[in-house]
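Visitor: Structure for the following, please:
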Amino acid sequence: RQSRMNHSIVTEFIILGLSRNPELQGVLFVIFLFIYLVAFLGNMLIVVAIIYNTTLHTPMYVFLLAPAIVDIICTTSIIPKMLWTTLTSEEIISYGGCMSQLFFFTWSLGAEMVLFTTMAYDRYVAICFPLRCTTIMNHHMCVALLSIVMAIAVTSSLVHMGLILKLTFCGPTIGHFLCETPPLLALSCSPVRVNELMVYVADDILAVGDFILTFISYGFIIAAILKIRTAEGKKKAFSTCSSHLIVVSLYYSPVIYTYIHPATSYTFDKDKVVAALYTIVTPTLNLIVYSFQNKEMQVGIKLLLLHISH
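Guide: Coordinates of the predicted model:
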């Protein structure tokens, strides 16, 4: 079938994946299968441990539970298809499948960014107002913050997907390993100015805005840490904050880079590597830095594993 613009109506896309080099594909399959299993099983362990242990039913661990769920959805919407493509060279994805992947990925991207800010605010309250922490971060505040996270993420993903659905595509080949907004805009024969404007708005408000708010929160946290009298207390607090800030920087930097330049300037060989950082690597780092370094979380996981073993 042909449209009036003499372009084929795309009913399926071809995703080229990370590499078309047969020698690299086997290596990449093993590496990303390992990363996916670590991210998926590790995050599932965190989710079950927090739900199982009533001692972890506090705002801090609710804010660890939420990104674990988001990371499971993010990696599961991308990596299994990418692994299948790498293993079988079956590069076809249906139009509906592509749009579904776009929705869940965009949703998880927005949710992750707002959750980083929420978690930073929770840490700020806990460290700067320790006596009022339970009063400020109560059950109602947790529900309100998580509702805001969901509302922002869903709205952002629906707007982006709605604008993508209106586009006419010149061809089916996506030079990427997932259906993301930038490669789809580069494939469009329709004007993409409105799409790019919304990408800039989302990037400025969500990515840059959340990035600034997160660092402001950690600025107050560091100022409070400097008032700690014991050297051991300062060292422990700084170690936690620095590891959190490294993860946040590794996540925001490639996201801002990817979404800040126009579709015509995308270079997919480079952008695929950058995208891999915030779609695959960061969910695994979240797991290690935010959860497995936490002593109460470690105890909760041990109790869960002991319960399973018995």
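Visitor: Could you use CA atoms for every contact and neighbour count after this?
Guide: Fine.
Visitor: Spell out the residue ranges of the strands in the stretch 1-150 of the chain.
Guide: Secondary structure of the stretch 1-150 of the chain (DSSP state E, counting those that start in this stretch): strands at 12-15, 92-94.
Visitor: Select, out of those strands, the one closest to residue 260.
Guide: For residue 260, the closest of these is strand 12-15, at 22.9 Å, according to C-alpha to C-alpha.
Visitor: now the helices for the stretch 151-300 of the chain?
Guide: Ranges of helices in the stretch 151-300 of the chain, per DSSP state H, counting those that start in this stretch, are 181-186, 193-202, 209-225, 231-260, 268-276, 282-286, 295-309.
Visitor: Okay, angle between the second one and helix 231-260 too, please.
Guide: Our comparison of helix 193-202 with helix 231-260, counting by axes from the mean of the first three to the mean of the last three C-alpha atoms, to 10 degrees, yields an angle of 170 degrees.
Visitor: Contacts only, for the residue nearest to residue 163 when sequence neighbours are not counted.
Guide: Closest residue in space to residue 163, ignoring its immediate chain neighbours: residue 195 at 6.3 Å, by C-alpha to C-alpha, 6 or more residues apart in numbering. Applying C-alpha atoms under 8 Å, 6 or more residues apart in numbering, we find residue 195 in contact with 160, 163-164, 185.
Visitor: Just the closest of those residues to residue 23, please.
Guide: The closest of the contacts of residue 195, once distances to residue 23 are taken by C-alpha to C-alpha, is residue 185, at 30.4 Å.
Visitor: distance of the closest one from residue 12?
Guide: Plainly put, residue 185 is 16 Å away from residue 12 if you go by C-alpha to C-alpha, to the nearest Å.
Visitor: The two: which is more packed in?
Guide: Taking other C-alpha atoms under 10 Å, residue 185 and residue 12 do not tie; residue 185 has more neighbours (23 against 16).
Visitor: what's near enough to touch that one?
Guide: Residues in contact with residue 185 (C-alpha under 8 Å, 6+ apart) are 164, 192, 195, 263.
Visitor: got it, and residue 219?
Guide: If you count contacts by C-alpha under 8 Å, 6+ apart, residue 219 has none.
Visitor: can you check residue 180 too?
Guide: Applying C-alpha under 8 Å, 6+ apart, we find residue 180 in contact with 102, 105-106.
Visitor: picking up where we left off before, of the contacts of residue 195, buried ones?
Guide: The neighbour-count criterion (16 or more other C-alpha atoms under 10 Å) marks 160, 163-164, 185 among those as buried.
Visitor: coming back round to it: can you list the helices of the stretch 151-300 of the chain in CSV and add distance to residue 24?
Guide: Formatted as CSV, the helices of the stretch 151-300 of the chain follow (distance: least, C-alpha to C-alpha, whole Å):
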stretch, distance to residue 24
helix 181-186, 22
helix 193-202, 33
helix 209-225, 35
helix 231-260, 24
helix 268-276, 14
helix 282-286, 22
helix 295-309, 36
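Visitor: Now the second one, please; I'll put the structures next to each other:
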Amino acid sequence: MYTMVLKMYWTNNTSDFILLGFPIFISKTLFSFLIILLFLMINLLQNMIVIIITRIDYQLQKPMYFFISNLAFVDILFGAIILPNVMILILSHRNTVSFLGCMMQMYFFLAIGVTESFLLAVMSYDRYVAICNPLKYTGTMTSNVCLFLAIGCWTGGFLSVILPVIVISQMKYCSHVINHFFCEISPVLQLSCQDIHWLQISFTILASVVIFGTFPIIGMSYLKILLNILGLQLLNSKKKTFSTCATHLIVVFLYYSTITFMYIRPKSESNLELDKRVSIFYSVVNPVVNPLIYCLRNNEIKKSLRKCLRCT
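Guide: Take a look at the predicted model:
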């Protein structure tokens, strides 16, 4: 695949893209650079802590925390794909990115996004089995099943976006100035010399399949969980059961609200500025907020973290 993309780069497109970014990034170079660096370091530190403690603490060797560690790795990749390039954009006077670099960034960003959608759906199924069928949980969510589901999420995410990126890489572009801070699909398509109407519809359908294919699984899982919680007799049992799902629901809401706004609604040049601002939330803010939500609201992770700090 890498050879194919490299060949398309040399044969069809030789011009670099120019990323406009945000005007405030350019006017306040040092301050903006330090803010982005801070976000990158917080993202890396928090998610690495989540991955490490879920791996070394025996009490966290459960399917839920296995998927949480996968989600933390997704958040690390989000930061690694976007933030270093934004830092270069801030410091650079040319603000350029090669065609191959742009296509690769687009590919990995989309692949990671689809992978996160799949992981959130799998995590909701895990919570459904644990709460609604607790006696079958151990036999259903075995280590092999969890590994298979995780591999399926990653494989499906990276395979599903190959064709769209190849199609975009084959297009001819009248301009190479991208009104964004990274290589997003919509601003790149706006530069094409070709009629992109049907292509935009195709990408909207693809996004709808991913979003509306995973979100009903999440919705149905938590609807059954809610009905199960309401059927419990003890108030403490209700609170404890719901607390295990509250963190996941917050993450789901933050993620799906932003990507639905970005990829389902019709696209036009007039809303690109709004798209840039919204994309900050799901590409920069959410990966930083997610581990905070898990650590602050999850008692088991907080206990494990305190135990690790005492040992240190």
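Visitor: Which of the contacts of residue 185 of structure 1 are still contacts in structure 2?
Guide: Contacts conserved in structure 2 for the contacts of residue 185 of structure 1, using both residues aligned by TM-score structural alignment, their matches' C-alpha atoms under 8 Å: 164, 192.
Visitor: Of the contacts of residue 185 of structure 1, which is the nearest to residue 254 of structure 1?
Guide: The shortest approach to residue 254 of structure 1 among those belongs to residue 263, at 15.7 Å (C-alpha to C-alpha).
Visitor: Residue 181 is in contact with that closest one, correct?
Guide: No - with contact defined as C-alpha atoms under 8 Å, residue 263 of structure 1 does not count as touching residue 181 (9.1 Å).
Visitor: thinking again about what came up before, which of the contacts of residue 180 of structure 1 map to contacts in structure 2?
Guide: Mapping the contacts of residue 180 of structure 1 onto structure 2 (both residues aligned by TM-score structural alignment, their matches' C-alpha under 8 Å) leaves residue 102 still in contact.
Visitor: Most neighbours of all the contacts of residue 180 of structure 1, which one?
Guide: Ranking those using other C-alpha under 10 Å puts residue 105 first, with 26 neighbours.
Visitor: which residue packs closest to the residue mapped onto residue 43 of structure 2 from structure 1, ignoring adjacent ones?
Guide: Under the alignment (TM-score structural alignment), residue 43 of structure 2 pairs with residue 39 in structure 1. Once flanking residues are discounted, residue 39 of structure 1 sits nearest to residue 284: 4.9 Å by C-alpha to C-alpha, 6+ apart.
Visitor: any idea how far the one you found is from residue 251 of structure 1?
Guide: From residue 284 of structure 1 across to residue 251 of structure 1, the span is 11 Å (C-alpha to C-alpha).
Visitor: Which one of those two is surrounded by more residues?
Guide: Neighbour tally, residue 284 of structure 1 and residue 251, criterion other C-alpha under 10 Å: the higher count belongs to residue 251, 26 against 22.
Visitor: Not counting its neighbours along the chain, what's nearest the counterpart of that one in structure 2?
Guide: Matched by TM-score structural alignment, residue 251 of structure 1 corresponds to residue 255 in structure 2. Among residues not flanking residue 255 of structure 2 along the chain, residue 282 sits closest, at 6.3 Å (C-alpha to C-alpha, 6+ apart).
Visitor: Can you find the partner of that neighbour in structure 1?
Guide: With TM-score structural alignment as the criterion, the equivalent of residue 282 of structure 2 in structure 1 is residue 278.
Visitor: same thing with residue 122 of structure 2?
Guide: In structure 1, the residue matched to residue 122 of structure 2 (TM-score structural alignment) is residue 118.
Visitor: That match contacts residue 143, correct?
Guide: No - Residue 118 of structure 1 is beyond contact range of residue 143, at 11.8 Å (criterion: C-alpha under 8 Å).
Visitor: quick revisit: can you report how many residues lie near the match of residue 282 of structure 2?
Guide: Neighbourhood size, residue 278 of structure 1 [other C-alpha under 10 Å]: 20.
Visitor: hang on, isn't it packed against residue 256?
Guide: No - using C-alpha under 8 Å as the test, residue 278 of structure 1 is too far from residue 256 to be in contact (10.6 Å).
Visitor: Can you pull up the most central residue in structure 2?
Guide: Central residue of structure 2 (C-alpha atoms, centre = their mean): residue 113, 4.0 Å from the mean position.
Visitor: excluding its backbone neighbours, what's nearest that residue?
Guide: Nearest non-adjacent residue to residue 113 of structure 2, counting by C-alpha to C-alpha, 6+ apart: residue 157, 7.5 Å away.
Visitor: for the residue opposite that neighbour in structure 1 once aligned, what are its contacts?
Guide: Alignment note (TM-score structural alignment): residue 157 of structure 2 maps to residue 153 of structure 1. Applying C-alpha under 8 Å, 6+ apart to residue 153 of structure 1 gives the contacts 106-111.
Visitor: The same query, at a cut-off of 10 Å, please.
Guide: Residue 153 of structure 1 makes contacts with 103-104, 106-114, 147, 206, as judged by C-alpha atoms under 10 Å, 6 or more residues apart in numbering.
Visitor: Can you list which of the residues you listed are found in helices?
Guide: 103-104, 106-114, 147 (DSSP state H).
Visitor: Only whichever of those residues are buried, select them in PyMOL.
Guide: Selecting only the buried entries of these in PyMOL, with 16+ other C-alpha under 10 Å as the criterion:
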select buried, resi 103+104+106+107+108+109+110+111+112+113+114
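Visitor: pretty sure residue 169 of structure 1 contacts residue 8?
Guide: Yes - applying C-alpha atoms under 10 Å, one finds residue 169 of structure 1 in contact with residue 8, separated by 7.8 Å.
Visitor: Tell me, how many residues neighbour the residue mapped onto residue 233 of structure 2 from structure 1?
Guide: Under the alignment (TM-score structural alignment), residue 233 of structure 2 maps onto residue 229 of structure 1. Residues contacting residue 229 of structure 1 under the criterion other C-alpha under 10 Å number 9.
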